[in-house]
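> Got a sequence here, can you model it:
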Amino acid sequence: MDVKALITAPFSESGLKTLRDAGVTVVHQSWLETGKLYLGDSLTKPIKEAGADVVVVEGDEVKEEVIASTSLKLIGSARNDPNNISIPAATAKRIPVISAPGRNTNAVAEHTIGLILSVARKIVSCERFLKGDFFVNSFGDFARMYKTLAGFELYGRSVGIIGLGSIGFEVAKRLQAFGLRLLVYDPYVDNTRVRQVGAEVVKLDELLKRSDIVTIHCPPTPETKGMIGAKQFAQMKKTAIFINTARAMVADEAALLDALKSATIAGAGLDVFSMEPVDSDNVFLGLDNVVVTPHMGGNTIETMERQSAMIAADIVAFVRGKRPLHVLNPEVFERRGK
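Predicted structure coming up:
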């Protein structure tokens, strides 16, 4: 089976080698190198120019127009939950869609811990303070700095985790080492999972009231959209911090901004926003009690290696007439009798 693949997602050299060793002709045009994001039907032209049977994307859209006007046999997404691909349209043409589940689980979990520590211990605030033309002209100046930058330890505190899915679970596992209490709100959680991290399942209101740190790890769904708003921020401790490395839509961004400005809560660590990509005009950058990262939670070398290995293995399986492991629409194989 002579197969050509257009890959616009970041892809490791080892992943590319796996494909080429299997006889796949690869055109690799990573958006990290081209600086291009294909929206609407704009990916149609590159697919046709490459003569691609397979396309692998990260953020590019593979919607109805692209699927209808090309002869794709397989669509790959280097993401966990590809909302940029029309799975129904692909399924209607019996095109398998593969993904890379769990590719960034470790990365986002570690990033969450980093944000928690950065805000709780005012690590970023320390650097900002020193870069603001601060000079110790007297011991009183040093005392003022020391008082201003006092943080709090995680030991003995309570951390509320909203959503104990794959990332929330990994965050909980890592937090256990700090000797703190874990509270979980997740209506769908398996109690076995909760016991594994020594957590206590509580209702959302109780979690908000008891937690010193609230961290979001639930998926973006109609049920979770705006679940944390002004009412919920008002229920939190004034000394609490809020962490979001999941999706911006889970929290009311305007309400969060107001809560931070009014000292309703003490601080926040944010990696996701309603307007992305993030640049220097992000409103949260103007607040000293917030640490902002521009959706970097999953941005690690290991994430790219992991997604490349999973996608490459599934493409090779498909080329060899086998069913890929990480297929999002398995019904296309049932129709083929595979």
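
> CA atoms for contacts and neighbours, from now on please.
OK.

> how near is the spatially closest residue to residue 74 that is not a sequence neighbour to residue 27?
Closest residue in space to residue 74, ignoring its immediate chain neighbours: residue 54 at 4.8 Å, by Cα to Cα, 6 or more residues apart in numbering. Residue 54 sits 10 Å away from residue 27, taking Cα to Cα, to the nearest Å as the criterion.

> Find residues that contact each of those two.
Shared contacts of residue 54 and residue 27, defined by Cα atoms under 8 Å, 6 or more residues apart in numbering, are found at 4-6.

> Can you add secondary structure, distance to residue 230 and neighbour count and give these back as JSON lines?
Below are the shared contacts of residue 54 and residue 27 laid out as JSON lines (DSSP: H, G, I helix; E, B strand; the rest coil; distance: Cα to Cα, whole Å; neighbours: other Cα atoms under 10 Å):
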{"residue": "4", "secondary structure": "strand", "distance to residue 230": "51", "neighbour count": "21"}
{"residue": "5", "secondary structure": "strand", "distance to residue 230": "48", "neighbour count": "25"}
{"residue": "6", "secondary structure": "strand", "distance to residue 230": "45", "neighbour count": "25"}
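
> For those residues, give me a markdown table that also has distance to residue 12.
Compiled in a markdown table, the shared contacts of residue 54 and residue 27 are given as follows (distance: Cα to Cα, whole Å):
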| residue | distance to residue 12 |
| --- | --- |
| 4 | 18 |
| 5 | 15 |
| 6 | 14 |
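
> how about this one, so we can line them up?
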Amino acid sequence: MTESFKVRVCRLDLWINPIFDETLARNPEVHLDVASSDPSCTATREALASAHAYHVCAAKDDLPKRWWVNADLINESPNLLCVSAGGAGYDTVDVDACTKAGIPVVNQAGANAHSVAEHTFALLLAVIKRVVESDRKLRTESSFKREDLMGDEIHGCTIGLVGIGEIGTRTAKIAAGFGLKVLAYDPNVSAEEIRARGAEPVSLDTLLNKSDFVSLHCPLNAQTRHMIGAEQFEAMKPGSVFISTARGGIHDEVALYKALSSGRLRGAGLDVWEVEPPPHEAPLLSLSNVVATFHTAGVSHGGRRNVARSSAEQILMMVDGARPPHLLNPQVWERFLKRREQILGLATKFEPV
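The predicted structure is shown next:
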């Protein structure tokens, strides 16, 4: 590598914790391009055309589709070696297209897991304790009794986790502290490992039938889109509560509205939506037994800092030829190493972060 050669990393001008830029800046052989998120910006296209690594926003409603990682963007970016999605999700990345091109993709699984797991229980408790209803009445009404807002206990109940990865595992640990029995369904995790993570492995049908609270902790993909629909809500225990801090689109919002408005379900705590933010006239927002947040479960100061640091560190690992911990398409690794050798040369070696 010549002195003038730099490994070029590109991110857009969307907000990110400063630790991302600071981490990359520790490596003198890395040049960071901060490009405009304006979908018509020619300079952004040029920056991506010369980029070796792309940190891409994982929030589908924050990032213009022009800058999503798909076959078209890959074709315009011949030097692109690797992609890092800025979250546990990767809705803005076509992983299959990256795999075909020899481009490894990483997410930041676990980086904001504590924040999301905590938010799961913030939503659950708000629904069960009727916190939002009480707050609204205290601000707008005067003639009501405490008994009109009587909530319930969660101790001794059963929570079912659909997905028990990093976030689901932390949710299971918190659940144990509340005295909850924990069930989990995850086809990608062995029964033995599910037990090691603090839950009893069950089928999805059993989980829905037996749980007082059903909480989603799985990614959105072709297999999980609308995985929870009318049939699944009908299978849930009458009076149970539905929680999602996963991704909008995994549950069917129309079917959920019907299950809630009919009284089949007791309530719902929703952090994720098909469209974010949901419009004010969204039917689910009209229900008093729905507690709604704006995909903020992982948007804590600590969570965002951890995600930004993780993304920068994994980018540095990949351009250095070191296998990152959260590789979504491991089958591409050997091909990536050959492309890296061709584009960067074997002399590329960074000091540890």
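
> Which of residue 54 and residue 27 of structure 1 has more residues huddled nearby?
Neighbour totals were compared for residue 54 of structure 1 and residue 27, and residue 54 leads with 22 against 18 (other Cα atoms under 10 Å).

> So the more buried one is in contact with residue 4, correct?
Yes: under the criterion of Cα atoms under 8 Å, residue 54 of structure 1 lies in contact with residue 4, with a separation of 6.3 Å.

> returning to what we had before: tell me the contacts of the residue nearest to residue 74 of structure 1?
Residue 54 of structure 1 is in contact with 3-6, 72-76, counting by Cα under 8 Å, 6+ apart.

> rerun at 7 Å
Residue 54 of structure 1 makes contacts with 4-6, 72-75, as judged by Cα atoms under 7 Å, 6 or more residues apart in numbering.

> swap in residue 118 of structure 1?
By Cα under 7 Å, 6+ apart, the residues touching residue 118 of structure 1 are residue 124.

> Report the secondary structure state of the residue mapped onto it from structure 2.
Using TM-score structural alignment to pair residues, one finds that residue 118 of structure 1 aligns to residue 126 in structure 2. Following DSSP: H, G, I helix; E, B strand; the rest coil, the label given to residue 126 of structure 2 is helix.

> Can you tell me how far residue 126 of structure 2 is from residue 209 of structure 2?
23 Å.

> cool, residue 262 of structure 2 as well?
Separation of residue 262 of structure 2 from residue 209 of structure 2 (Cα to Cα): 18 Å.

> From the structure, what's the count of residues near residue 338 of structure 1?
Close neighbours of residue 338 of structure 1, defined as other Cα under 10 Å, add up to 11.

> Revised request: answer the last question for residue 277 of structure 1.
Other residues near residue 277 of structure 1 come to 10 when the count uses other Cα under 10 Å.

> Quick check: chain neighbours aside, which residue is closest to the equivalent of it over in structure 2?
Per TM-score structural alignment, the equivalent position to residue 277 of structure 1 in structure 2 is residue 277. By the measure of Cα to Cα, 6+ apart, the closest residue to residue 277 of structure 2 outside its immediate chain neighbours is residue 294, 6.1 Å from it.

> mind checking which helix or strand the one you found is in?
Under the assignment given by DSSP states H and E, residue 294 of structure 2 is not contained in any helix or strand.

> what's the aligned residue in structure 1 for residue 293 of structure 2 in contact with, if anything?
Correspondence of residue 293 of structure 2 to structure 1, assessed by TM-score structural alignment: residue 293. Taking Cα under 7 Å, 6+ apart as the criterion, residue 293 of structure 1 is in contact with 270-271.

> so how far is residue 277 of structure 1 from residue 293 of structure 1?
Distance, residue 293 of structure 1 to residue 277 of structure 1, using Cα to Cα: 11 Å.

> Quickly list what's touching both of these two.
Going by Cα under 7 Å, 6+ apart, no residue sits against residue 293 of structure 1 while also sitting against residue 277.

> Excluding residues flanking it in the chain, which one is nearest the equivalent of residue 107 of structure 1 over in structure 2?
Counting by TM-score structural alignment, residue 107 of structure 1 corresponds to residue 115 in structure 2. Ranked by Cα to Cα, 6+ apart and with sequence neighbours excluded, the top spatial neighbour of residue 115 of structure 2 is residue 298, at 5.3 Å.

> count of neighbours near the one you found?
Residues contacting residue 298 of structure 2 under the criterion other Cα under 10 Å number 23.
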